[in-house]
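*Asks:* got a structure for you, letters missing:
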């Protein structure tokens, strides 16, 4: 057959093929190197995130390897401890592979449901694991923040910048963020503020702080423990944390919040300090819909179990997949990188409480179940 517009036809097919390949990459590895390494070292199960070129971003293929392995080790009488780490030195795990999920959502592919559903089930498995679980070089939130022992180093960078891409701090963010001291969690959730190094532990996101050069020794000592009880693991981690020199005290940041939601911006502007002005400027660039969803998410999550929070967040994820801001945010921040998203609605005042409430509505038989 002869196509009347062969160049246009080929170009269109190539674009579709590119999208399809990105989605299929979630289902199967196209790498020679495995994306996640699963090994047994003595009585320790070791999971290594192995996608350094993309900061060890988590995809569906990796989730489907990690989840059954966690169950297997949990039921294995010869496994006492699980250690999760990342290769490459830059990131433990940069979170979910958002660009692939975005392409799936545009095409109506089931990955937009499957990824969130299976990732949240994995988050819950980590949060309810009775084995001692140690996460080294803490970074990716869903894989790390629900674990019993979370180790940060001076290289650790923690942030949940989802409101900048029309999303919300998911993977159980609605559970752990409201439980940080004061209103720090709400501040981190709305602004995407970055915590670095020791501040990650001071904030309560990590349980321990260890110098990165001592991580190999720490891992070796954990693996060689004859009894990996929570008490013994805690003792080892404490001993490494106690080796850290404290160079200077860090000032405490007090975050206040106000009602109604728009009042946060108004009060920041009225405060007049450089810090307040900067945060007001940051909030003004975020998706107004995401800000309101996130505010309500953390309010509700403060009194819910992790499982109930994940059910709520799955509903929110699917609302974002149905909406506009998520695709526009990913375009502006991750694809075109013009940092100039056109939000719809464009102001907080235009986002109705009814539209926010609808995002929290039950999905019926499509709700997340454990």
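*Replies:* Structure received. Computed from a predicted model, the values in this text were never measured in an experiment.
*Asks:* When you work out contacts or count neighbours from here on, use the C-alpha atoms and nothing else.
*Replies:* Will do.
*Asks:* Pull the contacting residues for the residue lying closest to residue 161 once chain neighbours are set aside.
*Replies:* Leaving out its chain neighbours, the residue that sits closest to residue 161 by C-alpha to C-alpha, 6 or more residues apart in numbering is residue 192, at 3.9 Å. Contact partners of residue 192, counting by C-alpha atoms under 8 Å, 6 or more residues apart in numbering, are 159, 160, 161, 162, 163, 164.
*Asks:* Pull out the buried residues from the host helix or strand of residue 312.
*Replies:* Element membership for residue 312 (DSSP states H and E) is helix 306-322. Residues of helix 306-322 classed as buried: 306-321 (neighbour count, 16 or more other C-alpha atoms under 10 Å).
*Asks:* do the same with stretch 335-350
*Replies:* 339, 341, 343, 344, 346, 348.
*Asks:* got it, and stretch 166-180?
*Replies:* 166-179.
*Asks:* of all the residues you listed, which comes closest to residue 96?
*Replies:* Nearest to residue 96 among those is residue 171, at 9.4 Å by C-alpha to C-alpha.
*Asks:* In this structure, mark out all the strands, start to finish.
*Replies:* 36-41, 44-49, 81-86, 132-135, 149-152, 157-158, 195-196, 208-209 (DSSP state E).
*Asks:* Now do the last one: everything it contacts.
*Replies:* Contacts with strand 208-209, where a contact means C-alpha under 8 Å, 6+ apart, come from 149-154, 197-198, 201, 237-238, 241, 244.
*Asks:* Pull the most distant pair out of the buried residues of stretch 166-180.
*Replies:* 166 and 179 (23.5 Å).
*Asks:* wait, what's in contact with residue 24?
*Replies:* Neighbours of residue 24 in contact, by C-alpha under 8 Å, 6+ apart: none.
*Asks:* Unless I'm misreading it, residue 145 sits right up against residue 204, doesn't it?
*Replies:* No - under the criterion of C-alpha atoms under 8 Å, residue 145 makes no contact with residue 204, lying 9.7 Å away.
*Asks:* So the two - more neighbours on which side?
*Replies:* Between residue 145 and residue 204, counting by other C-alpha atoms under 10 Å, residue 145 is the more crowded of the two (26 against 16).
*Asks:* One more to weigh against that first structure:
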């Protein structure tokens, strides 16, 4: 079964389920345009096929999908050709997944970050094993939580999405289940049996009733209470001030503040606003907002500087512009959200 994925994403029909397997394990299944286009074609075909009751997406190797190929983004800038088109098709796919009329099961057994969240977080069933590790680390590379992060993160329990988006911190599967990022958790050893049962019945709810093994929440209640308190503020300044006030007596607040201070000040401001705005927007409107932000990020400084420091010259410190939260110009943040005219994302 070939939907144009080449050797980067495999497609097969197993019983009543269409299965897509991300097949770039050495690159942690980082998304390419070929993969995005292949999965989009598969969804169109499988949605129209009465013999396919559900779609399942999984990753090969130790990652579900660790994001997009940001080195290609960096290199494209050097050629004077920022990859706006790639992001447009990726965002269209994210919105397509959210609109799919059949069950969409993401089987997450390993790392899921960035673009991997975009092809898993908007499906009807988000199934994680104990090997799953979730993060939206974009503010650490001068970017923002995209691929529908503005729709997903504000809907998590107790302001947990603001915490994840503004720190980029990783969480295990127990916290993912508690917060609502995962809908179910199963044992890694049960994956193949789960897929076989799903292929036979085509009913993910019935199958998950047998395989769901609830994961215990891993963060302590005191930490979750602190997150709910600090990240419930109505502005980024309020969040930072709350953490500063508690940092002298609370290790969590001090550690979280230090993490945020290391992130791009511009990205933090953009991220807070997009997550707060996304709470009242549809998925499609969130994607249009994110595409506006994306275009300005690709024309700016910090995204490329973050890639340089994290990947190109790995281990070096990024030089953000501006370097301090206090120096961010609110009018410049406004510009990230301005309409694009005839360049708006079409969905």
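*Replies:* Nice, I can see it. The model shown is predicted, which means the values in this text are computed figures rather than measured ones.
*Asks:* For the buried residues of stretch 335-350 of structure 1, work out which two are farthest apart.
*Replies:* Most distant of the buried residues of stretch 335-350 of structure 1, by C-alpha to C-alpha, are 339 and 348, 19.2 Å apart.
*Asks:* about what we covered before: list just the nearest of the buried residues of stretch 166-180 of structure 1 to residue 294 of structure 1.
*Replies:* residue 168 (5.6 Å).
*Asks:* Return the residue of structure 2 aligned against the closest one.
*Replies:* Matched to structure 2 by TM-score structural alignment, residue 168 of structure 1 sits across from residue 144.
*Asks:* Not counting sequence-adjacent ones, nearest residue to its match?
*Replies:* In space, residue 144 of structure 2 is closest to residue 138, 5.0 Å off (C-alpha to C-alpha, 6+ apart).
*Asks:* List the contacts of that neighbour.
*Replies:* Residue 138 of structure 2 neighbours (C-alpha under 8 Å, 6+ apart): 114, 144, 145, 165, 168.
*Asks:* Narrow those residues to those in helices?
*Replies:* residue 165 (DSSP state H).
*Asks:* Against residue 267 of structure 1, how distant is residue 298 of structure 1?
*Replies:* 20 Å (C-alpha to C-alpha, to the nearest Å).
*Asks:* try residue 151 of structure 1
*Replies:* 36 Å.
*Asks:* between the two, which one's more packed in?
*Replies:* residue 151 (26 against 17).
*Asks:* Next one: the aligned partner of that one in structure 2 from residue 212 of structure 2, what distance?
*Replies:* By TM-score structural alignment, residue 151 of structure 1 lines up with residue 127 in structure 2. Counting by C-alpha to C-alpha, the gap from residue 127 of structure 2 to residue 212 of structure 2 is 9 Å.
*Asks:* Overlap in contacts, the two.
*Replies:* Common neighbours of residue 127 of structure 2 and residue 212 (C-alpha under 8 Å, 6+ apart) are 184, 185, 186.
*Asks:* How many residues are close by residue 366 of structure 1?
*Replies:* When neighbours are counted by other C-alpha under 10 Å, residue 366 of structure 1 comes out with 11.
*Asks:* Would you mind pulling the contact partners of stretch 217-231 of structure 2?
*Replies:* 158-160, 162-163, 172, 174-175, 177-178, 239, 242-243, 252-253.
*Asks:* Sort out which one of those residues lies nearest residue 202 of structure 2 for me.
*Replies:* Nearest member of those to residue 202 of structure 2, counting by C-alpha to C-alpha, is residue 177, at 23.1 Å.
*Asks:* what's the aligned partner of that closest one in structure 1 in contact with, if anything?
*Replies:* When structure 1 is aligned by TM-score structural alignment, residue 177 of structure 2 is paired with residue 201. Neighbour list for residue 201 of structure 1: 152, 207, 208, 209 [criterion: C-alpha under 8 Å, 6+ apart].
*Asks:* Repeat the analysis, applying 6 Å as the threshold.
*Replies:* 207, 208 (C-alpha atoms under 6 Å, 6 or more residues apart in numbering).
*Asks:* Please apply the same query to residue 74 of structure 2.
*Replies:* By C-alpha under 6 Å, 6+ apart, residue 74 of structure 2 has no neighbours at all.
*Asks:* Show me what the residue nearest to residue 161 of structure 1 aligns to in structure 2.
*Replies:* Residue 192 of structure 1 maps onto residue 168 in structure 2, by TM-score structural alignment.
*Asks:* do you know how far its match is from residue 100 of structure 2?
*Replies:* Residue 168 of structure 2 is 28 Å from residue 100 of structure 2, by C-alpha to C-alpha.
*Asks:* Please apply the same query to residue 267 of structure 2.
*Replies:* 31 Å.
*Asks:* And those two? Which one has more around it.
*Replies:* The residue with more neighbours, out of residue 267 of structure 2 and residue 100, is residue 267; 26 against 18, by other C-alpha under 10 Å.
*Asks:* which ones are touching the counterpart of residue 243 of structure 2 in structure 1?
*Replies:* Residue pairing (TM-score structural alignment): residue 243 of structure 2 is matched to residue 268 of structure 1. Residues in contact with residue 268 of structure 1 (C-alpha under 6 Å, 6+ apart) are 276, 280.
*Asks:* Repeat the analysis, applying 7 Å as the threshold.
*Replies:* Residue 268 of structure 1 is in contact with 276, 277, 280, counting by C-alpha atoms under 7 Å, 6 or more residues apart in numbering.
*Asks:* Can you add neighbour count and distance to residue 64 of structure 1 and give these back as JSON lines?
*Replies:* As requested, the contacts of residue 268 of structure 1 are exported to JSON lines (neighbours: other C-alpha atoms under 10 Å; distance: C-alpha to C-alpha, whole Å):
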{"residue": "276", "neighbour count": "16", "distance to residue 64 of structure 1": "43"}
{"residue": "277", "neighbour count": "17", "distance to residue 64 of structure 1": "44"}
{"residue": "280", "neighbour count": "18", "distance to residue 64 of structure 1": "40"}
